[in-house]
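J.: quick one: sequence plus predicted model below, questions after.
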Amino acid sequence: MEIKLIGIQGMPLVERGDDIPELIVRALDFSGQELMDGDIIVIAETIVSKAEGNTIDLNKISPSEKALEMAEKTGKDPHLVEAILSESADVIRVGHNFIVSETRHGFVCANAGIDESNVSEGLATPLPADPDLSAERILRGLTERSGREIAVIISDTQGRPFRVGAVGVAVGVAGMAPLWDRKGERDLYGRRLQTTEIAVADEMAAAASMVMGQADEGVPAVIIRGYRWDHLKADGGIRDLLRPREMDVFR
């Protein structure tokens, strides 16, 4: 199997109201490329939130007493802390320069997924309000324009328990199931797999992150080509990847 990662070059800085499928198709046309059947398009969550007008003006936030206390403990801007609290369903851990919380979507991550990079000074972007719905809209727009059978993943960069560094993870998905349940299949020695489930959408997001970069690369969307995902053509959403709270051994 050969898998290609193709960064979509030439996309402009995204603003509120922009049509992301149209921007992607234009950028591909300009570079002489096109979508193919079986492509998986991974899109950075920041441009999705920006296009949807889902940004936070930190200067217009009035920090609460709780935010001020937490800012003192963490060393973070109290305006940012208040934004984190507003996007959180539960605060998990707080320490010097970090706040780990559970977002309203159910993601456990730093700063409730709020990102201050690749956005104008004083602004921040939370995760899309409904990442699966956002992915579905983008999928519909790309399918209408290309006529191709494709899938869409919206990705974010997050840290992991017990590991240093951040990797790309999926926060929204459309057109494919994000999880590959292989329980019952046999390994090389004929033993049946008992617990094996593969977070394919996360693997795709991590791979695409190598091309997107985290600074000024200017590649907010990546095509993954060559991975056969026929076995993933099933209904499902990003919640399939969220570990049930009663099985969460990290809290």
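T.: Looks like it came in fine. Numbers count the residues shown, from 1 in each chain.
J.: CA only for contacts and neighbour counts going forward, please
T.: Will do.
J.: return the distance of the strand ranked longest in the chain from the chain's centre.
T.: Secondary structure of the chain per DSSP state E: the longest strand is strand 163-174. Chain-centre distance of strand 163-174: 6 Å, with CA atoms, centre = their mean, to the nearest Å.
J.: now it: buried residues?
T.: Neighbour-count burial for strand 163-174, counted by 16 or more other CA atoms under 10 Å, picks out 167-174.
J.: name the helices or strands packed onto it?
T.: Counting contacts by 3 or more CA pairs under 8 Å, 6 or more residues apart in numbering; DSSP states H and E, strand 163-174 packs against helix 131-146, strand 151-160, helix 200-212.
J.: out of the ones you listed, nearest to Pro78?
T.: Closest approach to Pro78 among the helices and strands packed on strand 163-174 (CA to CA): strand 151-160, 21.7 Å.
J.: the strands in the stretch 1-150 of the chain, which residues?
T.: Listed in chain order, the strands of the stretch 1-150 of the chain (DSSP state E, counting those that start in this stretch) span 4-7, 40-44, 56-57, 88-95, 98-103, 108-110, 123-124.
J.: deepest-packed of these, please.
T.: Highest mean neighbour count among the strands of the stretch 1-150 of the chain (mean count of other CA atoms under 10 Å): strand 40-44, with a mean of 28.
J.: okay, the angle between it and helix 200-212?
T.: Interaxial angle, strand 40-44 versus helix 200-212 (axes from the mean of the first three to the mean of the last three CA atoms, to 10 degrees): 70 degrees.
J.: redo the helices and strands packed on strand 163-174 as a markdown table? Include mean neighbour count and distance to Ile20.
T.: Shown next, in a markdown table, are the helices and strands packed on strand 163-174 (neighbours: other CA atoms under 10 Å; distance: least, CA to CA, whole Å):
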| stretch | mean neighbour count | distance to Ile20 |
| --- | --- | --- |
| helix 131-146 | 19 | 7 |
| strand 151-160 | 24 | 12 |
| helix 200-212 | 22 | 16 |
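J.: I'd like the ones you listed as CSV, with distance to Val119 appended.
T.: Formatted as CSV, these follow (distance: least, CA to CA, whole Å):
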stretch, distance to Val119
helix 131-146, 19
strand 151-160, 15
helix 200-212, 16
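J.: structure two is appended below for comparative analysis:
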Amino acid sequence: MTPGTVLVLPVDGLGEVTAGDDLAALLVAAPGSPRLEDGDVLVVTSKVVSKAEGRHSDLPKEAVVTAETDRVLATRADTRIVRTRHGLVLAGAGVDASNTAAGTTLALPLDPDASAVRLREALLDLTGRNVAVVVSDTAGRAWREGQTDIAIGVAGLQVLDEHAGRDDGYGNVLAVTAPAVADEIAAAGDLVKGKLSRRPAAVVRGLAARVLPPGEHGPGARALVRAESHDMFGLGAREAVLAALTADAASVRGFGAPATARVVAHHLGVLVDGEVLVAGGAPATVDVPLPSVDERALGRLEARLTAAAFALGWRAGSGTDPDRLSFVEATQ
């Protein structure tokens, strides 16, 4: 192969996979399976992994989605965008009712990274070849139509290509660029797998430099899951408003890490059109002087201040001065 060339090869003839099947053996024995080479990356859809692991259910789909949900991010009509037990953000928790027996659904593997490790080790035993494994699933993207495949389980692969600290060739030092290699490979594999071809696996060849030695499985796809404290889009727009107005500040999720006292003071100061005081110490407090207005207007203002503080990760404190409201971080 010419250096820099990447080939994506289909795995044909796998046939139906059922609970308890040896998926590695089926993949190797498939009549249309390319002979594996050291440094290949096998991309396999989560659906056949779930089938082999017996993740079927005959419960109603909505019940399975609820069981697989850590929390709901957004709901529109019958669609629920949720954070799963794995930390993935997917429509319907990735629960699938297609390409499975009528009346049943398939949930994602319990631990997709562990599934990838088991499959990688089995392939090494069967073929003697050192390959990486990517377990893929379909996901939508915020702000864009359509779906693409992403990596939800990985073994034996560098999942991120960290560019931070590198020079871009023009003398600019890169700070945050980190291509999600495992997701790119999952998407490439889907170009030959397809959704209707009953072809659930592909081999990506030409990326041997990114494949780890036998026995070294890497951080897995969990390394691609952004921590909730760093998430700027942890709730849908409607849900964020409703949460700020109705939720318990002690259990806030979806708004990211608490804002700094200075940021809170700025936003609350805009609401009262005046100066807001920040007091240091442990915990720091933000004190909001209240204007002299009638009781009804004051109640509305206090409600707006409390909702804004909640959205910023703060809650009402224990201040006793009737002329001001005090706020502290919700984690305090």
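T.: In hand now; what should we look at? Owing to the predicted nature of the structure, the values given are computational and were not obtained by experimental measurement.
J.: that older thread, turn the buried residues of strand 163-174 of the first structure into JSON lines, including distance to Glu102 of the first structure.
T.: JSON lines is the format used below for the buried residues of strand 163-174 of the first structure (distance: CA to CA, whole Å):
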{"residue": "Val167", "distance to Glu102 of the first structure": "18"}
{"residue": "Gly168", "distance to Glu102 of the first structure": "18"}
{"residue": "Val169", "distance to Glu102 of the first structure": "15"}
{"residue": "Ala170", "distance to Glu102 of the first structure": "16"}
{"residue": "Val171", "distance to Glu102 of the first structure": "13"}
{"residue": "Gly172", "distance to Glu102 of the first structure": "16"}
{"residue": "Val173", "distance to Glu102 of the first structure": "19"}
{"residue": "Ala174", "distance to Glu102 of the first structure": "23"}
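J.: and of the residues you listed, the nearest to Val81 of the first structure?
T.: Using CA to CA, the buried residues of strand 163-174 of the first structure come closest to Val81 of the first structure at Val171, 21.8 Å.
J.: so how far is Tyr189 of the first structure from the closest one?
T.: From Val171 of the first structure over to Tyr189 of the first structure the distance is 35 Å, taken as CA to CA, to the nearest Å.
J.: same check, this time on Ile99 of the first structure
T.: Distance from Ile99 of the first structure to Tyr189 of the first structure, by CA to CA: 45 Å.
J.: ends of stretch 20-32 of the second structure, what's the gap?
T.: 22 Å.
J.: list the buried residues in it.
T.: 21, 23-24, 26-28.
J.: and that stretch, how far out from the chain middle?
T.: 29 Å.
J.: again with stretch 100-110 of the second structure
T.: 21 Å.
J.: onto which residues of the first structure does it map?
T.: Mapping stretch 100-110 of the second structure onto the first structure (TM-score structural alignment) gives residues 119-129.
J.: first residue to last residue on the matching stretch, what's the distance there?
T.: By CA to CA, one end of stretch 119-129 of the first structure lies 18 Å from the other end.
J.: buried residues in that stretch?
T.: For stretch 119-129 of the first structure, using 16+ other CA under 10 Å, the buried residues are 119, 123-128.
J.: need the contact list for Gly189 of the second structure.
T.: Taking CA atoms under 8 Å, 6 or more residues apart in numbering, we find Gly189 of the second structure in contact with 8, 43, 201-204.
J.: nope, Thr138 of the second structure is what I meant
T.: So Thr138 of the second structure contacts 94, 147-150 (CA under 8 Å, 6+ apart).
J.: now Ser146 of the first structure
T.: 34-35.
J.: need the counterpart of it in the second structure.
T.: So Ser146 of the first structure corresponds to Thr127, using TM-score structural alignment.
J.: over to Ile224 of the first structure?
T.: Alignment note (TM-score structural alignment): Ile224 of the first structure maps to Val204 of the second structure.
J.: Ile20 of the first structure now?
T.: By TM-score structural alignment, Ile20 of the first structure lines up with Leu23.
J.: ok, so what distance separates that match from Val48 of the second structure?
T.: For Leu23 of the second structure relative to Val48 of the second structure (CA to CA), the value is 8 Å.
J.: identify the contacts common to these two.
T.: Shared contacts of Leu23 of the second structure and Val48, counting by CA under 8 Å, 6+ apart, come down to Val17.
J.: I'd say Asp39 of the first structure and Gly226 touch.
T.: Yes. Using CA atoms under 8 Å, Asp39 of the first structure makes contact with Gly226 at a distance of 7.3 Å.
J.: more crowded one of these two?
T.: Asp39 (21 against 16; other CA atoms under 10 Å).
J.: residues touching the more buried one, list them.
T.: By CA under 8 Å, 6+ apart, the neighbours of Asp39 of the first structure are 149-151, 223-227.
J.: neighbours of the counterpart of Leu174 of the second structure in the first structure, how many?
T.: Aligned by TM-score structural alignment, Leu174 of the second structure pairs with Leu193 of the first structure. Leu193 of the first structure: 14 surrounding residues under other CA under 10 Å.
J.: same check, this time on the one 5 residues further on
T.: Residues near Ile198 of the first structure, counting by other CA under 10 Å, number 14.
J.: just to revisit the earlier point, need the contact list for the match of Leu174 of the second structure.
T.: Leu193 of the first structure is in contact with 182-187, counting by CA under 8 Å, 6+ apart.
J.: distance of the residue most central in space within the first structure from Pro128 of the first structure?
T.: What sits nearest the mean C-alpha location of the first structure, by CA atoms, centre = their mean, is Ser155, with 2.2 Å. Ser155 of the first structure is 11 Å from Pro128 of the first structure, where distance means CA to CA.
J.: overlap in contacts, these two.
T.: Glu45.
J.: what does Gly236 of the first structure align to in the second structure?
T.: Match for Gly236 of the first structure (TM-score structural alignment): Pro219.
J.: contact partners for its match?
T.: 155, 158-159.
J.: wait, doesn't Leu28 of the first structure sit right on Glu34?
T.: Yes. Contact status for Leu28 of the first structure versus Glu34: in contact at 5.7 Å, counting by CA under 8 Å.
J.: between these two, which is the more surrounded one?
T.: Between Leu28 of the first structure and Glu34, counting by other CA under 10 Å, Leu28 is the more crowded of the two (18 against 14).
J.: tell me how many other residues surround the nearest residue to Gly206 of the second structure once chain neighbours are set aside.
T.: Once flanking residues are discounted, Gly206 of the second structure sits nearest to Val6: 4.6 Å by CA to CA, 6 or more residues apart in numbering. A count of nearby residues for Val6 of the second structure, using other CA under 10 Å, gives 13.
J.: show me what Val6 of the second structure lines up with in the first structure.
T.: Checking TM-score structural alignment: Val6 of the second structure goes with Ile3.
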